[in-house]
Every structure is written in structure tokens, then in C-alpha cells.
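[1] Take this sequence and fold it.
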Amino acid sequence: MSDSSTPPVVPATELLEHGLEHEQVVFANDPASGLRAIIAIHSTALGPALGGTRFYPYASTAAALADVLALSRGMSYKAAVTGLDLGGGKAVIIGDPATQKSEALLRAYGRFVESLGGRYLTACDVGTYSEDMDLVARESSFVTGRTEAHGGAGDSSVLTAYGVFCGLRAAAETVWGDHDPAAGLAGRTVGVAGVGKVGRHLVGHLVDAGARVVVTDVSTTALDRVRDEHPEVQVVTSTEALVASALDVYAPCALGGALSDEVVAELSARIVCGAANNQLAHPGVEKLVEDRGIVYAPDYVVNAGGLVQVADELEGFSFERAKLRATRIYDTTRTVLERARRDGVPTATAADRIAEQRMLEVGRLRGIWLP
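    All right, here's what the predicted structure looks like:
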């Protein structure tokens, strides 16, 4: 799998504390198929919880739980700040998708999703694809992100990358002050860490915008594919080498925890804007980013295009309509950056406040008027 790094290990006491924010956390174990999975529903204040299914060889159940708790919380905030009438949830399947994924396992997982009665809607994520969702859907009606052949939206990474690019244009305009936002990336050096599903599409947008692109990935297959499509792209050997190089923009597009104290101290980039979820390695990193004069476009703001795409499928999918909605990520990013400047807070704090305000206000109305 190409969009990968090791998720952070969180102490059990901290896991328990974080889990208390969530409405529901459910474990599944099906020995016959080998399914070991966790679904975390963080909030249904705005609607049913929608979030992808991550299939990953976690080192422990604790590591899987840490990931699903953080990811599901991020989905609540992502849906809220994007203006969707959806809550936040996430699922993880513990195992190596290259060797353990099977029809039996995916169908067992579908029955697990179905058992929640629509409180959780699932879709693709790292290690799962639209074809997998077709199998899950044979056991559950609460599935989106299906293949086009089954009336679905197909690969959600397309609009995820497009949304990140829209957010990056907004950040570039804020930092470099160009009246034409696209021109803000022309000639800039953008480092992309992870060129799997989303990063690969993002590279295409950046090259088209005239940026100089430097990439890295743990998968040589992913790197070879990007080089074949864009021979002008430069490849470096590791994320550490990428971070240490001269960049205008750093785009983390692998798994979470990309912005640690050490990375922030090393970065020369003026902007951090990428597709990875939960990029801040720990609370307080956002202040270090701000103190260094780096503009951080909050991950769940800019990477919401995939959520927009699979959510549109619930209405009967239209790519044109979904792309139009994803384009609004530019405006949302501008709003977040402007509010951060106005309130004198880190951009991550500004985004959280906008999302929390909507969850509180709309959630209260749903509690009053809906059964």
C-alpha cells in the first residue's frame, strides 16, 4: 500500500479518555473469515456518521483503536466545516489487505455495518477500493463509494486530490498575495510525501499549475507510476530527505502524525497543505507551526473532497455536481485562514471553532425537531 506510515501509539489511559468523546465504539471478530474490525461513531449531531474503512496491518489492537478514534473525530469536524448534513465515523479492519482481504471477510464486515442500522455509512479508505465496497454492499445497504458499474461515485481519491489543490490555491493566495490564485503555485516547489491514491492525482494538478514537484513514497511502484506520468517530477529517497529540502509547500499525503516537533523545526516551507488525516502529531504542534510563520491549511478542511464525492452518491451521483461542491473548499479554506488571522489563533483552532459551532447549533435544532 503506497499511502502509508506507522500510526502513532497512544497509551491505554489516553485512549480511554479520547473514546469518551464518542457516541459509540464497536468491535467485530469473525474467526471464520478472519475479520477483526472496529467502527467508531464520533457524532451524529448533523446526521448519520459517514467515514471510510481503513484496512491496515496495525501492530496492535490499541494502535488500531487509537487510529479509528482520531479518524472518526476528524470526520465529524470535516463534515461540519464542509457544510454536510452528516456526522463523523470511521472503521478499521486489522490485517494486511494484500494477503487477508477476501470476499468472505468483506461480506462479514458488511453484516457488521448493517448491524448498526444506518448510524454508520461506510466507504473506501487506505487499503480498500470501490470494488471492495461492492462486496460490502451485498450484505449492507449503508455503503457508498461504490463502483460506477453499480451506480456509485467510483474512486473518491479524484475529488480528494482536487479539494486539496483548491485549498492549496487559497493558502498560496494568502501567503504570496497573487490576485490569480493559480499563479501562486507557478514556479513554487511543492514536496508531496505519499503518491498513492490521492497524492498521485495531486501531483497532476500541481504540474498543470506550473509547480516544481518533488515526491517520495515507500512504494517504488507508486513512484514509478508518477515518473511515467510526469517525467519532470523529482524523486527523493525518504520523507526525511523531502522535509530537509528547499520547499515552498509541504504536502503530506500518507498517514497521520506528519507534523511532529522535529519536522516543523526542519521545514523551510511556507505552507503545509496535504491530504493526510490527523497531520498534527500531538496537541500544541499547531502553535509551533504558527510560531515558525508556516501557514497550515487544516487537513480535514482541505481533504474533504472525497467525503463530498461519496456523500453526493447518497443523492444519486453526479460527478459535475460533486466537483462543484468540492470547489467550495477554496472558499472554506479562505474563511478558516481569515478567521485565524482575525482571532489571533492557529488555523487548526479556527477550523475547530467553525466546525464545533455548526455541530452545536444544528445539532440542537435536530434534537428539537427530529424524533
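
[2] Only C-alpha atoms from now on, for both contacts and neighbour counts.
    Will do.

[3] Could you find the closest non-adjacent residue to the residue most central in space within the chain?
    By Cα atoms, centre = their mean, the chain has its centre lying nearest to residue 277, at 4.1 Å. Nearest non-adjacent residue to residue 277, counting by Cα to Cα, 6 or more residues apart in numbering: residue 256, 5.4 Å away.

[4] can you check residue 259 too?
    Nearest residue to residue 259 in three dimensions, chain neighbours excluded: residue 280, at 5.0 Å (Cα to Cα, 6+ apart).

[5] residues touching the one you found, list them.
    Contacts for residue 280 (Cα atoms under 8 Å, 6 or more residues apart in numbering) come out as 256, 257, 258, 259, 260, 286.

[6] one more, for comparison:
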Amino acid sequence: MFTLMESARLESLHFADDPATGLKAIIAIHNSRLGPALGGCRYLPYTDEQSAVDDALRLAKGMSYKAALAGLAQGGGKAVIIRPAHVDNRGALFEAFGRFIDTLNGHYITAMDSGTSSVDMDCIAQHTPHVTSTTAEGDPSPHTALGVFAGIRATALARLGSDNLEGLRVAIQGLGNVGFALAEQLHAAGAELLVSDLDHGRVQLAVEQLGARPVASEALLATPCDILAPCGLGGVLNSTSVGQLRCSAVAGAANNQLASADISDSLQARGILYAPDYVINAGGLIYVALKHQGEPLPAITAHLTQISRRLTEIFGHAQADKRSPARVADAIAERLLYG
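    Coordinates of the predicted model:
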């Protein structure tokens, strides 16, 4: 386990087992040089304990990089709870998790993530103040979408020479809370929308309200467009799909868009500009971090401009160094985290 931690440059790894509620939880703190570690809590049916540990380590590192490049005084951490086949009292399980978090004395702050909700965060908040994205604090999704929209404009300027989105063809893969909010903003800016989602109702809504053109999910990546915006599952950019792309740039809200780091080099070789996912989708993290610190909404909205500024910086370095933006973003994050 220590070898695994050293290879991931992880600061600490914490385990909780509460038979009374069924809680089996892991908290990974990757880096706290810039501030207390902040990261969501996943509640998923992992196939085994090692898979849960691996997920926590990988995601904690991503949160460190995201917070650093977003200009936040936060470190990176992640929690995973192995969802049992049956749980008698979900509220009691998350209350037990809240007590576990509180033993870390503020070194880790949790938030909503896959499989968890604001109601779960409310249960955690009964036993620790080190939690955000509660019901009272509100949904971070609109702020993620705002940041991605600003990032798309920065990407369009860098790749196409103008941040005017009118008439630009944008293909959105995934119309969840963030994807649909992004589609609304792009429509208001005059962009032409191509959309796909496994939920046909969401696609129909985009067609009726935003004049979007529906495209089958399996065909969207190969559809000609100016900008592809992945807003669904991760790993969408792989050795097969990159060869199918017919876009000038990729800029979307999905986490972990690259199946592996070398995919960014393949995009670079094809002349497709890639907006690093953990930079462009940082709006939700900015919202929950600053909300937890008691910042007012105008200050939070103003901080979102950090996203487009950082992307412009990354694109500039990438062009000068003839490297992929993903490689540049990683290098900047590591310099901030490790000196």
C-alpha cells in the first residue's frame, strides 16, 4: 500500500469500517500544499476493495490539479464509499461517514459526487462542518456550465481566431444538468447545436427549446463540427475515436475525457485543440469551494473568469512549445503543487 501511495505522490490514505451501518469508506488526500483537501464522495458498488482504493487515488490527484489551476486555496482529495448490496438506513450510513470525516480535523472537505446527493451531504453535515454542496448551498452544475461556456469561447479564439460563437457548430455529447445548461448558453450565443444523449427525452427537449439537431450517440464523434463538447462519461477520447473526429477543437464538461495521457498527443498531431478537462470544468469546484468559505455569489461568478484566463495561458504555452495543452496543464499544476 505504501508503494502505491508513493507512486501516486499521495499524502495520506484513511479507511473507515462501521458494521452497524454498513459503512466502508476510503478517503485519499493527495496534496494539501495550497490548502485543505477538497473533493467529492462517490457511493458506488465497487467490485473489490482495491478498485475502490485505485479510484480514490486517481480522483484525488485530479482534484489537486484542478484546484491548483483554478486558483483556489484548496488541496485535492477524494472519498469513496463502497455501496453495499443492501443498506437498512442510508441516512445513518452517511451520518457515520460524517463522524469519520470529523476525525480528520478539517484536512479533508467532502462534497457531492457520483452516487451521492445534497441530501446525503445534509446527513454528513449533522456531524461535521467539513462538507459542502448541501441542500442549503445549492447545485454547482450551473456554475460548471458557465465555466465551460467561457472555456469554449477561449478555445474558439485560440483555434478559430474569434470568440464569437454565432453560427459555430458545436456537438454536445450528453445533456445532463451541465450539458443542457451549456446548450442553453450556446444557443443564446447563436451557436448551431448537434446533440446526443441516451435519454431521448432530453434530446427532444433540446430540439424543441433550442432548435438543436439530434444525432445518434454512436455517430456524434464522427459528425463534422467546429467544437466537440463531451459532457457525459469519461474515456470518450481513445485511440479509436480520435481517428474518427471531424472537429477543430474539443472542449467539454466531462471528467477524464482522455482514455490515456498519450491521447492528447494524438489530438495534437491531428491539429485538434484540446481544452484540458480539469481546467475547463472547474466551475463546479470553484462554486463549492468558495461557497464553503462564505464568499458571496458575485465573487464566485467573478472567479470563474480564471478558467478562460488559464486556458488562454495553456494554449499559448502549447503553441510556443509545440506540446499538447494537456501536457502543459499538467506541468503547470505540478509546478504549483510541488514547486
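
[7] hmm, back to that, and the residue nearest to residue 259 of structure 1, what's its match in structure 2?
    Using TM-score structural alignment to pair residues, one finds that residue 280 of structure 1 aligns to residue 258 in structure 2.

[8] Distance-wise, check that match relative to residue 326 of structure 2.
    Using Cα to Cα, to the nearest Å, we find residue 258 of structure 2 at a distance of 10 Å from residue 326 of structure 2.

[9] Between these two, which contacts overlap?
    Joint contacts of residue 258 of structure 2 and residue 326 (Cα under 8 Å, 6+ apart) are residue 264.

[10] got the residue ranges for the strands in structure 2?
    For structure 2, strands defined by DSSP state E occupy the ranges 12-18, 23-31, 37-44, 75-82, 108-111, 169-173, 192-196, 213-214, 227-230, 249-250, 273-274.

[11] Determine which stretch of the ones you listed is the most buried.
    Sort these by mean neighbour count, taking mean count of other Cα atoms under 10 Å, and strand 75-82 sits at the top with a mean of 29.

[12] Leaving out the residues flanking it, which one is nearest to the counterpart of residue 95 of structure 2 in structure 1?
    When structure 1 is aligned by TM-score structural alignment, residue 95 of structure 2 is paired with residue 107. Leaving aside its sequence neighbours, residue 107 of structure 1 sits nearest to residue 136 (Cα to Cα, 6+ apart; 5.1 Å).

[13] any idea what the one you found aligns with in structure 2?
    Superposed on structure 2 with TM-score structural alignment, residue 136 of structure 1 falls opposite residue 124.

[14] which residues does that match contact?
    Neighbours of residue 124 of structure 2 in contact, by Cα under 8 Å, 6+ apart: 94, 95, 96, 97, 98, 99, 131.

[15] Take the residues you listed and keep only those in helices.
    Judged by DSSP state H, the subset of the contacts of residue 124 of structure 2 located in helices is 94, 95, 96, 97, 98, 99.

[16] Can you verify my assumption that the first one contacts residue 123?
    It refers to residue 94 of structure 2. Yes: with contacts counted by Cα atoms under 8 Å, residue 94 of structure 2 reaches residue 123, the gap being 5.8 Å.

[17] If you count surrounding residues, which of those two has more?
    Counting neighbours by other Cα atoms under 10 Å for residue 94 of structure 2 and for residue 123 shows that residue 94 has the greater number, 25 against 21.

[18] Could you check how far the more buried one is from residue 185 of structure 2?
    Here residue 94 of structure 2 is placed at a distance of 35 Å from residue 185 of structure 2 (Cα to Cα).

[19] List the residues that contact the equivalent of the residue nearest to residue 277 of structure 1 over in structure 2.
    Aligning on TM-score structural alignment places residue 256 of structure 1 opposite residue 234 in structure 2. Residues in contact with residue 234 of structure 2 (Cα under 8 Å, 6+ apart) are 254, 255, 256, 257, 258, 259.

[20] try it again with 10 Å
    Counting by Cα atoms under 10 Å, 6 or more residues apart in numbering, residue 234 of structure 2 makes contact with 253, 254, 255, 256, 257, 258, 259, 277.

[21] same question, residue 90 of structure 1
    By Cα under 10 Å, 6+ apart, the contact set of residue 90 of structure 1 is 25, 38-42, 49-54, 67-76, 120-123, 125.

[22] could you redo the last one with a cut-off of 6 Å?
    Applying Cα atoms under 6 Å, 6 or more residues apart in numbering, we find residue 90 of structure 1 in contact with 39, 40, 51, 52, 68, 72.
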